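Colleague: structure, please.
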Amino acid sequence: MEQDVVDRAVTGDEHAFAELVEPYRRELRVHCYRMLGSLTDAEDVLQETLLAAWRGLAGFERRASVRAWLYRIATNRCLNAMRDAKRRTPPEPVPPFQPPEPSRRSEITWLQPYPDALLAGIADAAPEPAARYQTMEAVELAFVSALQRMPPRQAATLVLRDVLGFTADEVAEMLATTPTAVKGALQRARAALQADTRTPRPEPEKERDLGRRFAEAFTSADIDGVIALLTDDAWLSMPPAPHEYHGTAAIAAFLRVSFTHRSDLRVRLVPTKANGQPAYGVYLGEPGSPAGLFVLTMAGDRIHHIARFHTDALFPRFGLPVTLSGTPRPGVRTARRRGRFLR
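Modeller: Prediction:
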């Protein structure tokens, strides 16, 4: 059946081409996101991939499956994009107050969250037998961030082999290299991931409770309440700002400055899901204006990482309204508190 669709698509039948690639669109977008760390870039590269596939369909030799052929195009488009410094480096926001000296300045400022709604259908599919990671764990922020710190071809090899389950020969074909080179790159990538291991996440009910308590403490400007929920080695990041605050003392110092920046400002947190993790859209003022999106990484019975993404334009992708006013909907945490986070 697929070969018949390919035959019709090769003749220029656009409907046949759409039928051919549509089953892979969602998983290709997730693949591009893992490689690039940015939903915006992933969607751009996905369109480039599909256009390249349409233009190159006549050269499809059918030695590999359509899926493998599309992944080869997508992976190489991602590798090209990763060489583009303009695509990778968003402008650094200017804080409205003088923040404390950060513990570190991250080089990975292009990272964006990924809506769970876009994982529907993919997350439920069984991974290939050779895959080491489930879909949901392979889209968590810690995993995607670790990929961004690897050399690009090393990251590509890890994703293609351990997440998607392609064979070493298939990956060698996609990357125009040898199975021996694939094996070496995979070993180095796995070693790098082992260095980033952390405590397993809590059960879903416990995770939801931690998220709820964080939202209550944050909207109440309760610094001690927030800190009590964190691991000793917790850290705070704010892409695309490079500032990182590591350890509870550094996080508390930042929150203290942030919470005192403005007085009598209404703050509401609306729950959503990102990267398979608890997330909250932040709204400031009345009516509420988007002011970033929290994604919480849990470890054991505490929060290990607070990521505050300044990606207000992406709110609709997470099912979040562009403004918030009137009576809070169920699950919304609201309070009048002092201050705001870095915008």
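Colleague: from here on, contacts and neighbour counts on C-alpha atoms
Modeller: Fine.
Colleague: show me what counts as buried in stretch 34-46.
Modeller: By 16 or more other Cα atoms under 10 Å, the buried positions in stretch 34-46 come out as R34, M35, L36, G37, S38, L39, T40, D41, A42, E43, V45, L46.
Colleague: all strands of the stretch 101-250 of the chain, in order?
Modeller: Remark: strands assigned in the stretch 101-250 of the chain by DSSP state E, counting those that start in this stretch are 104-105, 230-238, 241-246.
Colleague: now render those strands as TSV, adding distance to I306 and mean neighbour count.
Modeller: Output for those, formatted as TSV (distance: least, Cα to Cα, whole Å; neighbours: other Cα atoms under 10 Å):
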stretch	distance to I306	mean neighbour count
strand 104-105	15	13
strand 230-238	5	20
strand 241-246	10	20
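Colleague: distance to A155 for the ones you listed - can I get that in CSV?
Modeller: Formatted as CSV, the strands of the stretch 101-250 of the chain follow (distance: least, Cα to Cα, whole Å):
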stretch, distance to A155
strand 104-105, 22
strand 230-238, 22
strand 241-246, 22
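Colleague: what about M298, neighbour count?
Modeller: Burial of M298 is recorded as 26 neighbouring residues (other Cα atoms under 10 Å).
Colleague: and the host helix or strand of T75, how far out from the chain middle?
Modeller: Under the criterion of DSSP states H and E, T75 resides in helix 66-82. Its chain's average C-alpha position is 19 Å from that of helix 66-82, according to Cα atoms, centre = their mean, to the nearest Å.
Colleague: the most centrally placed residue in the chain and V295, how far apart?
Modeller: Nearest residue to the geometric centre of the chain (Cα atoms, centre = their mean): P113, 3.8 Å. Counting by Cα to Cα, to the nearest Å, the gap from P113 to V295 is 8 Å.
Colleague: mind listing residues that contact stretch 208-222?
Modeller: 223, 225-226, 229, 259, 267-269, 278-279, 296, 301-303, 333-338 (Cα atoms under 8 Å, 6 or more residues apart in numbering).
Colleague: list the buried residues for it?
Modeller: Within stretch 208-222, the residues that qualify as buried are L210, G211, R212, F214, A215, E216, A217, F218, T219, S220, A221, D222, counting by 16+ other Cα under 10 Å.
Colleague: do stretch 73-90 as well
Modeller: Within stretch 73-90, the residues scored as buried using 16+ other Cα under 10 Å are I73, A74, T75, N76, R77, C78, L79, A81, M82, R88.
Colleague: was I right about P200 contacting A299?
Modeller: Yes. Here P200 reaches A299: they are 5.6 Å apart, a contact under Cα atoms under 8 Å.
Colleague: with neighbour numbers in mind, choose between those two.
Modeller: A299 (18 against 10).
Colleague: how close does the more buried one sit to V270?
Modeller: 22 Å.
Colleague: how about F17?
Modeller: Shown here: F17 relative to V270, a distance of 40 Å by Cα to Cα.
Colleague: where along the stretch 51-200 of the chain do the helices fall?
Modeller: Under the criterion DSSP state H, counting those that start in this stretch, the stretch 51-200 of the chain contains helices at 66-82, 85-88, 141-148, 152-158, 168-175, 179-194.
Colleague: structure for this one too, so we can compare:
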Amino acid sequence: MTDGTPPGADKAAFIAAARSNDTAQFALITERYRRELQVHCYRMLANYEDAQDMTQETFLRAWNGRASFRGHAAPRTWLYRIATNACLDFLDKHGDRAPGPAGPPGAGSEVHYLQPYPDRMLPEDPQEAVVARETIELAFIVAVQHLPPRQRAVFILRDVLGWPAPKAADALELTVASVTSALQRARVTMRGRLAGRRLDWRRPATHELSDDERDVVKSYIDAHERNDLDGLMALLRDDLRFTMLPDPGALVVSAEDAVDGWVSSGLFRPGYDDWRCVATTVNRMPAAALYLRRPDDPDHRLFTMAVLRVVDGKIIELTGFDATGKPWLGLPAAL
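Modeller: Presented below is the predicted three-dimensional model:
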């Protein structure tokens, strides 16, 4: 089938590189799709490192299968098909890559393999549907993980990327009827897990943080650096959802429980009271990178990242990630 894209220089160059067996030229042409393919793999897998691996696997499969590219579809379509199936193969082999016991709608602790996505690695074109804020935020990524793998692939191809049903069916080797049925079931699940949020994922949306978000992350950093537990508490909504990943089962669903947990774990006590923080963004969400200085260390070392969802000037979701040993976050290891 064709995808409606007229033949052009890009497709001709792609075919020429594939037929010439020129590894360097083929890599040069496919590289331009790396960032958007990696975001696609991330939506499928919710894990940045796995998305990196599957993007590389996509390019390897594309090179090995280059003879199968006949130019009937655009190079982008062909690569997305390969990437989708690489992710499906990954999920088939990893039985642990599924959410645990169901929690409250929007809860994230079941997806213990969730990792943040650094904004600096997103595609640069702000008009691309692939980087719409609503489809890269943590809650959306978590909700997608509650779909069975093939249903997940159908949903992403159809409702996020906007592929027509025949095109998605061709990519997944399914019938159009199967794709339509899978999409209907996926939409029911997504609406249930993202209740109260905007569900028109392909409509243009802002990518910028609001003034409220900027102010809250600034106040969060200030309270942390001053060891001000009351100040932190004042930023939290009573119905806060907090989880610390990758620890399984760490979800708490109230501000009081979250603060009690922080106190019992020693937050702001000696050894956990010398903080410096850096404002950043991941998944197009406000975040703070937290650096801790131990008594015997002259430097503040990168410790955790707190990703915040802000509603009406307060934090309603706080997802903490272990930030050590993750250079891809693009943060200095020490301050």
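Colleague: relative orientation of the helix or strand hosting Y33 of structure 1 and helix 66-82 in degrees?
Modeller: For Y33 of structure 1, the host element (DSSP H and E) is helix 25-36. Interaxial angle, helix 25-36 of structure 1 versus helix 66-82 (axes from the mean of the first three to the mean of the last three Cα atoms, to 10 degrees): 30 degrees.
Colleague: next, the buried residues of helix 25-36 of structure 1.
Modeller: Buried residues in helix 25-36 of structure 1, defined by neighbour count with 16+ other Cα under 10 Å: R25, R26, E27, L28, R29, V30, H31, C32, Y33, R34, M35, L36.
Colleague: aligned counterpart of the second one in structure 2, please.
Modeller: For R26 of structure 1, the aligned position in structure 2 is R35, judged by TM-score structural alignment.
Colleague: dump the residue contacts of that match.
Modeller: So R35 of structure 2 contacts M121, L122, P123 (Cα under 8 Å, 6+ apart).
Colleague: can you flag which of the contacts of stretch 208-222 of structure 1 belong to strands?
Modeller: Of the contacts of stretch 208-222 of structure 1, the ones assigned to strands by DSSP state E are 267-269, 278-279, 296, 302-303, 333-337.
Colleague: looking at the residues you listed, state which has the most neighbours.
Modeller: Within those, neighbour counts (other Cα under 10 Å) peak at R268, which reaches 31 neighbours.
Colleague: that one pairs with which position in structure 2?
Modeller: Per TM-score structural alignment, R268 of structure 1 is aligned with R276.
Colleague: its match reaches L302, doesn't it?
Modeller: No. Counting by Cα under 8 Å, R276 of structure 2 stays clear of L302, with 9.2 Å between them.
Colleague: which residues do the two both contact?
Modeller: Listed as contacting both R276 of structure 2 and L302 by Cα under 8 Å, 6+ apart are L290, Y291, L292.
Colleague: could those go into JSON lines alongside distance to R185 of structure 2 and neighbour count?
Modeller: Shown next, in JSON lines, are the shared contacts of R276 and L302 of structure 2 (distance: Cα to Cα, whole Å; neighbours: other Cα atoms under 10 Å):
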{"residue": "L290", "distance to R185 of structure 2": "40", "neighbour count": "22"}
{"residue": "Y291", "distance to R185 of structure 2": "43", "neighbour count": "24"}
{"residue": "L292", "distance to R185 of structure 2": "45", "neighbour count": "22"}
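Colleague: among the residues you listed, which one sits closest to V131 of structure 2?
Modeller: L290 (26.0 Å; Cα to Cα).
Colleague: quick one on the thing from earlier: if I line the two up, what does the residue nearest to the centre of structure 1 land on in structure 2?
Modeller: When structure 2 is aligned by TM-score structural alignment, P113 of structure 1 is paired with P116.
Colleague: any figure for the gap between its match and P166 of structure 2?
Modeller: P116 of structure 2 sits 33 Å away from P166 of structure 2, going by Cα to Cα.
Colleague: and for K314 of structure 2?
Modeller: Separation of K314 of structure 2 from P166 of structure 2 (Cα to Cα): 44 Å.
Colleague: same thing with D211 of structure 2?
Modeller: Separation of D211 of structure 2 from P166 of structure 2 (Cα to Cα): 42 Å.
Colleague: out of these two, which sits in the busier spot?
Modeller: Neighbours were tallied for D211 of structure 2 and for P166 using other Cα under 10 Å; the higher tally belongs to P166 (18 against 9).
Colleague: any idea how far stretch 118-136 of structure 2 is from the chain center?
Modeller: Using Cα atoms, centre = their mean, the offset of stretch 118-136 of structure 2 from its chain centre is 10 Å.
Colleague: quick check: the match of P113 of structure 1 touching N283?
Modeller: Yes. In this structure P116 of structure 2 lies within contact range of N283 using Cα under 8 Å: 6.5 Å.
Colleague: what touches both of these two?
Modeller: L138.
Colleague: re the thing from before, so which of the contacts of R35 of structure 2 hold up in structure 1?
Modeller: Of the contacts of R35 of structure 2, the ones still in contact in structure 1 (both residues aligned by TM-score structural alignment, their matches' Cα atoms under 8 Å) are M121, L122.
Colleague: quick check, nearest of the contacts of R35 of structure 2 to S68 of structure 2?
Modeller: P123 (27.2 Å).
Colleague: quick one: contacts for that closest one?
Modeller: If you count contacts by Cα under 8 Å, 6+ apart, P123 of structure 2 has them with R35, E36, V131.
Colleague: so how far is N85 of structure 2 from the second one?
Modeller: Read that as E36 of structure 2. 16 Å.
Colleague: before we move on, what about T243 of structure 2?
Modeller: To N85 of structure 2, T243 of structure 2 is 31 Å away according to Cα to Cα.
Colleague: ok, now A306 of structure 2?
Modeller: Using Cα to Cα, we find A306 of structure 2 at a distance of 32 Å from N85 of structure 2.
Colleague: burial count for E14 of structure 1?
Modeller: Count around E14 of structure 1 with other Cα under 10 Å applied: 13.
Colleague: alignment lookup: it to structure 2.
Modeller: Under TM-score structural alignment, E14 of structure 1 pairs with T23 in structure 2.
Colleague: check A68 of structure 1 too.
Modeller: Alignment note (TM-score structural alignment): A68 of structure 1 maps to T77 of structure 2.
Colleague: same question for D41 of structure 1.
Modeller: With TM-score structural alignment defining the correspondence, D41 of structure 1 maps onto D50 in structure 2.
Colleague: for that match, which non-adjacent residue is closest in space?
Modeller: Of all residues not flanking D50 of structure 2 in the chain, Y42 sits nearest, at 7.5 Å (Cα to Cα, 6 or more residues apart in numbering).
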